[in-house]
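> Pasting the sequence and the predicted model now:
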Amino acid sequence: MSYIETHPLQHSTILRIYSEKDEIESSPEYQRNGGIWTPEKKQLLIDSILNNYDIPKIYFHQYTREDRNNSGKVYSIIDGKQRLETIWSFIDNEFKLSDDFEYQDDENIRLAGMSYNDIAQEYPKIKIKFDSFVLPIISVNTDDVDLIEDMFSRLNEAAPLNSAEKRNAFGGDMVKAIREVSNLGLFTQKVRFKNNRYQHYEVAARYLLIESSNYESSKLIDTKKVYLDAMAKKYKSDNLNLVNTFKQTVTNVIQSMETVFINQDNLLRTQGIMVVYYLLFKKALHENIKINRIDLQEFDERVKNNRRIAEGNYEDADFELLEYDRLSQYGTNDVSNIRERFRIISENLGI
């Protein structure tokens, strides 16, 4: 039977953890992305440490000796990535204390607006106090990484994890396939929207859902959270060959898309269009039809121009293009919406 054990990490001062940060994996697969805290939130954390406030617990997964030999890492962060990255970036002088910072131990000491280096030069004892602050780190030992992923999901249940971040914590074969698809060039080079909250994972999951539902029922279904989550759970294990088949089909379509779109393509500016384009390129591949970017660009311009025409005189506008425009704004994960937009763009492009 699998086990999971926890205990406080000894001697976990800020300076020690900073000195060992190369031995800490900050982005295990179940983690959400870093770098999304506001400057004000970062400053508040450093304020709390300097003024001796408690901060929330940080959880580390302690690797086995074998895992250490393979990865060169001793720990990975289960929860607390943003806090650690904030502390490390303060030490690296990437931001300063807020302009209204007050040092509560001695109101005569003015640290407002100071960097870590400023404090080290002007108030070395306070710098030592900061370095010696003991971080509340809990070490987790387990023989089953799925328990780690489950723990991460549970720890963040009260935090604003979005659907893609929660799904990423499920683990398993399908989640791994989602990650791998999201690393293809379409996402790393061509799309304009960022992946700071796993937006690329979300689109990749929708593509795989199209293929899994096609296999199961030969039908297109809603690409909503409930169906994406169900897919990730259903194909978590024992269906690796099927998952790889879905992934290969998706990869083939994506590679076709990559030859048409340019880097940071304005046509790929939102997630809402991505499923429609996928279906369009899949159909073109099946029927051996070549899609060129000029046609897609011209269609996009016709939709925009038609919107302007409707603003001046609604009766002069093309109804189907207006409907495509409307559907592109609302309910883009509804199967009826996807089908209708796919029909309109297909007919306009002659595909």
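Cool, got the structure.

> contacts, neighbours, all on C-alpha from now
OK.

> Can you tell me the centre-most residue of the chain?
Central residue of the chain (CA atoms, centre = their mean): residue 198, 1.9 Å from the mean position.

> Could you check how far that residue is from residue 80?
Remark: distance between residue 198 and residue 80 (CA to CA, to the nearest Å) = 18 Å.

> Over to residue 161?
13 Å.

> neighbour-wise, which of these two wins?
residue 80 (17 against 14; other CA atoms under 10 Å).

> Report how many residues lie close to the nearest residue to residue 349 once chain neighbours are set aside.
Among residues not flanking residue 349 along the chain, residue 295 sits closest, at 6.9 Å (CA to CA, 6 or more residues apart in numbering). For residue 295, the neighbour count with other CA under 10 Å is 12.

> Looks to me like residue 295 is in a strand.
No: counting by DSSP: H, G, I helix; E, B strand; the rest coil, residue 295 is not found in a strand; it is helix.

> Cross-check the contact I'm expecting between it and residue 350.
No: with contact defined as CA atoms under 8 Å, residue 295 does not reach residue 350; the gap is 10.1 Å.

> Report the contact partners of the residue nearest to residue 36 when sequence neighbours are not counted.
Leaving aside its sequence neighbours, residue 36 sits nearest to residue 196 (CA to CA, 6+ apart; 7.3 Å). Each residue near residue 196 by CA atoms under 8 Å, 6 or more residues apart in numbering is listed here: 33, 34, 35, 36.

> Please compare the first structure with the one that follows:
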Amino acid sequence: MKFNNILQDIERLVGLELKAINPKTANLTVTEVDHKAQKFFFKLSSNGRIQSRPFAHLETIWNELLVNSVANVEAVLEGANSSRHVPETIIANLPYVEHFKYDRKKHLYLSGDETHRLGELKEAKPSDVKKLKSALDNLKSFDRIEFSNEFEKTLAGFDAALKEARVKFPGEFNTSKLSFIENSFNELLNKLKGTYVEPAFLESRPSDHISTLDSLEDTIELDAPEIIGYEGGTLPEIEGNEDYSDELDDNNQLSTARIRFNPTTVSLIYDRLLHKEIELQPDFQRKGRIWSAHNKSALIESILIGLPIPTFYFAERLNGSWVIVDGLQRTTTLFDFISNQFSLKELKFLKDLNDKCFDELPRPYQRKIREYQLHCHIISIKKDSDTMVRELFQRINTYGVKMSYQEIRCALYPGSSVKFLRYIAESKQFQVATFGKIQPKRMKDMELVLGAIAHILFGYKDFSETKFDSFLTKAMQALNKKKHIVAHWPDPGTILLSPNSEIDSWPTYNESKSDPLFNELLSRFNSALELAIDIFGTSRFKKEVGGTVVSKPLFELIVSVFALLEPKYIGKLKDSKKEFKTKFYKLVNGSIDSYVDWESEHYKELERGFEYSISQSTGKRVTIIYRFDNFISLLSDLLGEKLKIQGILEKNDQ
């Protein structure tokens, strides 16, 4: 059923007083549906004033219902108050839409049949609610990356079985093995189907619609809109800090002395790592050892059953040592398993090997792993520098899994900034303040730190970049100008998983040997974290009291403002923390009016609130200025003095 069809039903609502799902919310009456203007007009019982909203609000909700059968209007529209309430009420009063609560939030449900009269509300039956909640729970826990890996392994197994059948038995197929693989396909398919409930009458779904419920998968660390990389955009250009002249050939092209195919064995790779002849983690590399136990075990199982694994790429320095360009997770997994650092888990084919480490495997299995042949490309570089290696890393990884924005920044702008961001992200202060929930995968933790550091450096008033990525790049370039930073890791590449780790597992920082700018940034950053813990408690950096999701824009806002707050105000703020916290969350949920209006008339007309500025288009100047001005105005109102928040470098320029 297309949106134009349901407009006919919405026209039948004209003149009826429609109740909202929340009984405390005002009723509304649709007064007109204007197809030419693509708007509908309505009035609320609370004020009687005629207002309008675009069809697009209704259509967005309807498309979400078509795709997922359920929709949380607040998540779909990212609006508050009447911006959300009006379209939600209209859709809920259609005879084939019901409502229910999930995770303390209202949801609409496209039932598929007319279950109640037009212009009335109907709560979904308990049996339907149970199914819907189960589907949403499954969607929350559904890991698409893990699923992709499982599916890819199954396809590889299927392909291997077909090849075996064609080569060894050209006249027949190995039906037993094919049957086993077919069952694996069915298991994966059922896992996917368990994430949604589909009404029978829906014959097709729009293939080009991206579900906003996809954002539910990342509730463990950051809000989805911010994970994607703010406003997207092209990669930043290199601004003349790198000198490629040593790596250029006569045609001004990046050159290598030699690229050779070098088949080697797992045992030889292990030997090189044991003698520190392979560099695991240069500044531009992704984090080491971030694979789950399931993924690591799957790699070992693939080797044991004879499946091929992807090609490795190494750059060879002048002294003969190697730098991993592509294959970091696979390399560390092989080394750690042979070193008995983990045991096998969740094996699908060799289940009798579950819970066994390398030394516990039968000798034939150990030999099969050690002698397994790896396909490696060795790239010899002319000069003993990282310039060529970074270029190779960037190009090779571009053709594989798409790199995150922070991974690209670290590849293009290596130096002291990378070391500084990594130190903070792995420090105990950061881990404790963020509940140990910000995953190092794809450098999400470093990007979170960088956002706050950038505002501490430059403030917010003069933000003029068209892309937030450019703002973060500018911060890394500024930090790279300061060469001296001394930080040490007990075990390079170790990933800290818990704020309760032993003290000797945390990185250390040498203030006396580091540039004063790094010392000041670190001191302000850690003081801001302590103040946030004191003021907000367990609700710090979250959009609601008792919430579970760390909001990236809130983290950047709170940490940078608290870091730049003059010491004389901190004691007074602590004394009034209960009042401040209460007013802050009222500002977020729209219970109190914003302190400062939008710069843009467009946002004023749409009646956007503070919650919108920390949820949508968060990297635009208009939303940055709005949320900072409101937060600082709230502080000023509480402290009784107009605050002026300026970045460290912003002050130095004056």
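Yes, it's here. Given the structure is predicted, the values throughout are model-derived calculations rather than measurements.

> Kindly provide the TM-score of these chains.
Scored against TM-score structural alignment, normalised by the length of the first structure, the superposed chains reach a TM-score of 0.73; 319 aligned residues with a CA RMSD of 3.9 Å.

> about what we covered before: checking my notes, the residue nearest to residue 36 of the first structure in a helix, right?
No: counting by three-state DSSP, residue 196 of the first structure falls outside a helix, being coil.

> picking up where we left off before, how much space separates the counterpart of the residue nearest to the centre of the first structure in the second structure from residue 481 of the second structure?
In the second structure, the residue matched to residue 198 of the first structure (TM-score structural alignment) is residue 443. As judged by CA to CA, residue 443 of the second structure and residue 481 of the second structure stand 22 Å apart.

> swap in residue 520 of the second structure?
The gap separating residue 520 of the second structure from residue 481 of the second structure is 15 Å, by CA to CA.

> Repeat that for residue 528 of the second structure.
Looking at residue 528 of the second structure against residue 481 of the second structure, where the rule is CA to CA, the gap reads 25 Å.

> neighbour-wise, which of these two wins?
Each of residue 528 of the second structure and residue 481 has its neighbours counted (other CA under 10 Å); residue 528 has more, 21 against 12.

> Quickly find the element holding the more buried one.
Following DSSP states H and E, the helix or strand that holds residue 528 of the second structure is helix 516-536.

> So what does residue 42 of the first structure match up with in the second structure?
So residue 42 of the first structure corresponds to residue 296, using TM-score structural alignment.

> Show me which positions of the helix holding residue 528 of the second structure end up buried.
517-519, 521-522, 524-533, 535-536 (16 or more other CA atoms under 10 Å).

> before we move on, what about stretch 268-288 of the second structure?
For stretch 268-288 of the second structure, using 16+ other CA under 10 Å, the buried residues are 269-270, 272-273, 277-288.

> Stretch 469-484 of the second structure now?
469, 470, 471, 472, 473, 474, 475, 476, 477, 479, 480, 482.

> Restricted to helices, list the residues you listed.
469, 470, 471, 472, 473, 474, 475, 476, 477, 479, 480 (DSSP state H).

> so how far is residue 621 of the second structure from the first one?
Relative to residue 621 of the second structure, residue 469 of the second structure is positioned 12 Å away (CA to CA).

> Same check on residue 558 of the second structure?
In terms of CA to CA, residue 558 of the second structure sits 17 Å off from residue 621 of the second structure.

> again with residue 349 of the second structure
53 Å.

> Which of those two has more residues huddled nearby?
For the pair residue 349 of the second structure and residue 621, the greater number of neighbours falls to residue 621 (19 against 13), based on other CA under 10 Å.

> Tell me the counterpart of that one in the first structure.
That one, residue 621 of the second structure, aligns with residue 335 by TM-score structural alignment.

> Give the full set of residues in contact with the nearest residue to that match once chain neighbours are set aside.
Using CA to CA, 6+ apart and skipping residues adjacent in sequence, the residue nearest residue 335 of the first structure is residue 222, 4.5 Å away. Taking CA under 8 Å, 6+ apart, we find residue 222 of the first structure in contact with 333, 334, 335.

> For the first one, the count of nearby residues, please.
A total of 18 residues lie near residue 333 of the first structure under the criterion other CA under 10 Å.

> Could you find the closest non-adjacent residue to it?
In space, residue 333 of the first structure is closest to residue 223, 4.9 Å off (CA to CA, 6+ apart).

> In three-state terms, how would that neighbour be classified?
coil.

> Near it, how many residues? Count them for me, please.
Residues near residue 223 of the first structure, counting by other CA under 10 Å: 21.

> Specify which member of the contacts of residue 196 of the first structure is nearest to residue 242 of the first structure.
residue 33 (28.5 Å; CA to CA).

> residues in contact with that closest one?
Contacts of residue 33 of the first structure (CA under 8 Å, 6+ apart): 27, 196, 197, 198.

> would you list these in a markdown table and tack on distance to residue 89 of the first structure?
Below are these laid out as a markdown table (distance: CA to CA, whole Å):
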| residue | distance to residue 89 of the first structure |
| --- | --- |
| 27 | 16 |
| 196 | 18 |
| 197 | 20 |
| 198 | 22 |
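
> Now flag whichever of those residues is closest to residue 117 of the first structure.
residue 27 (27.4 Å).

> The closest one is in contact with residue 75, isn't it?
No: with contact defined as CA under 8 Å, residue 27 of the first structure does not reach residue 75; the gap is 10.8 Å.
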